[in-house]
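J.: Okay, predicted coordinates and the sequence, questions at the end:
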Amino acid sequence: MSRIDETRDMVPVRIALLTVSDTRSLEDDKSGDVLEARVTGAGHRLAARDLVPDDREVIAAKLRGWCADPQIDVVISTGGTGLTGRDVTVEAHRDVYEKEIDAFGTVFTMISMQKIGTSAVQSRATGGVAQGTYLFALPGSPGACKDAWDEILALQLDYRHRPCNFVEIFPRLDEHLRRKV
């Protein structure tokens, strides 16, 4: 069963937050504010925060830039995961992923079903890994950001979480890129 092992020390993770929107600014970005409060409240470090328009190439370029930054361990985006023509965040994430974390979207849908019923099918939340960096794309609503953080990411980004967590495998995410001895 999932639990926090209090005998282990907390390991702060450096997290960048990206809001994808054609209509919001950082000043009225409620979902980004929710995530920032949760990230820092959990003892992690806010490594960067930005807002970009719903443009696949712009989103992918920002993700690639942050993945190349050694001061960023995780990127969480919010917005652009729906079904309309301007919702291209998932495609941009998949352009960048080396590996997709398929179960992230599945678990997010299971949690969403408990909150919003069958409306959960309209979200395309996704997660993946690129250049040793975790990437997660969340819907743009504050409620969805709360659910994803509280029910999944807060646990998986906590080194004390058992039986396993994302933090303990950071050193092995890019092992395929290192030269074999």
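T.: Perfect, thanks for sending it.

J.: from here on, contacts and neighbour counts on C-alpha atoms
T.: OK.

J.: what secondary structure does the residue most central in space within the chain sit in?
T.: For the chain, the residue lying nearest the average C-alpha position, counting by Cα atoms, centre = their mean, turns out to be residue 136 (2.6 Å). Under the three-state scheme (DSSP: H, G, I helix; E, B strand; the rest coil), residue 136 adopts strand.

J.: For the lengthiest helix in the chain, which helices and strands make contact with it?
T.: With residue count as the measure and DSSP state H as the assignment, the chain has helix 102-116 as its longest helix. Using 3 or more Cα pairs under 8 Å, 6 or more residues apart in numbering; DSSP states H and E as the contact criterion, the secondary-structure elements in contact with helix 102-116 are strand 126-130, helix 142-148.

J.: Got another one to weigh against that:
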Amino acid sequence: MLTCAVITVSNSRTSADDDAGDLLAANLEQGGHRVLRREIVFDDIYQLRRAFSECIADPQIDVVVSSGGTGFARHNSVPEAVEVLFDQPIPGFGELFRQLSFNQIGAAAIQSRCVAGIANDTLIFCLPGSPGACALAWDNILRAQLDHRTRPCNFACRT
């Protein structure tokens, strides 16, 4: 079991309409993990760095999964806020997500700037804000990679 944080990046969402965050938290719990922290953070580079840094510094949190803030809109700043915190990037995550996304939405997949990395032994996965994109990432990447039984390798055994 991994202990997780779910961060929703949004300038308009509330806990009442955070569909992507709800989906991620439910999937993590159904996958046998514990969601220790949930937060909605305004898409501001410094507020994002604060929220992610708090999770990275918390020895109880193994995984942070975020939704939102990864597109090309002027206010989308997750990659810029988070990548500088990585000790080790996971470039294949974004590449694989965009490949899977291409099969669903075509060339628009190129607009996803989802990123992943490791900081202070904390796994971080930053996803687009749509529930469909979060489900795609969970079903095709995260479910297996956060399961210690996945072979030949997984991220769960790393923590």
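T.: Perfect, thanks for sending it. Note that this is a predicted model, so its numbers are computed, not measured.

J.: coming back round to it: matching residues in the second structure for the longest helix of the first structure?
T.: Under TM-score structural alignment, helix 102-116 of the first structure corresponds to residues 91-105 of the second structure.

J.: what does the matching stretch contact?
T.: Stretch 91-105 of the second structure is contacted from outside by 108-110, 112-117, 133, 136-137, 141, using Cα atoms under 8 Å, 6 or more residues apart in numbering.

J.: at 6 Å what do you get?
T.: When contacts are defined by Cα atoms under 6 Å, 6 or more residues apart in numbering, stretch 91-105 of the second structure is touched by residues 109, 114, 115.

J.: any idea what the second one aligns with in the first structure?
T.: Under the alignment (TM-score structural alignment), residue 114 of the second structure pairs with residue 125 in the first structure.

J.: Next, find the distance separating its match from residue 28 of the first structure.
T.: Computed as Cα to Cα, to the nearest Å, the residue 125 of the first structure to residue 28 of the first structure distance reads 22 Å.

J.: So between the two, which is more surrounded?
T.: Here residue 125 of the first structure and residue 28 are compared on neighbour count by other Cα atoms under 10 Å; more neighbours surround residue 125, at 27 against 10.

J.: quick one: contacts for the more buried one?
T.: Taking Cα under 6 Å, 6+ apart, we find residue 125 of the first structure in contact with 105, 137, 138.

J.: can you count the residues close to the second one?
T.: I take that to be residue 137 of the first structure. The number of residues packed around residue 137 of the first structure, counting by other Cα under 10 Å, is 28.

J.: From residue 122 of the first structure, how far off is it?
T.: To residue 122 of the first structure, residue 137 of the first structure is 14 Å away according to Cα to Cα.

J.: what does the first one give?
T.: For residue 105 of the first structure, the distance to residue 122 of the first structure (Cα to Cα) stands at 12 Å.

J.: So for these two, which residue has more residues nearby?
T.: In this comparison of residue 105 of the first structure against residue 122, neighbours counted by other Cα under 10 Å, the higher total goes to residue 105 at 20 against 13.
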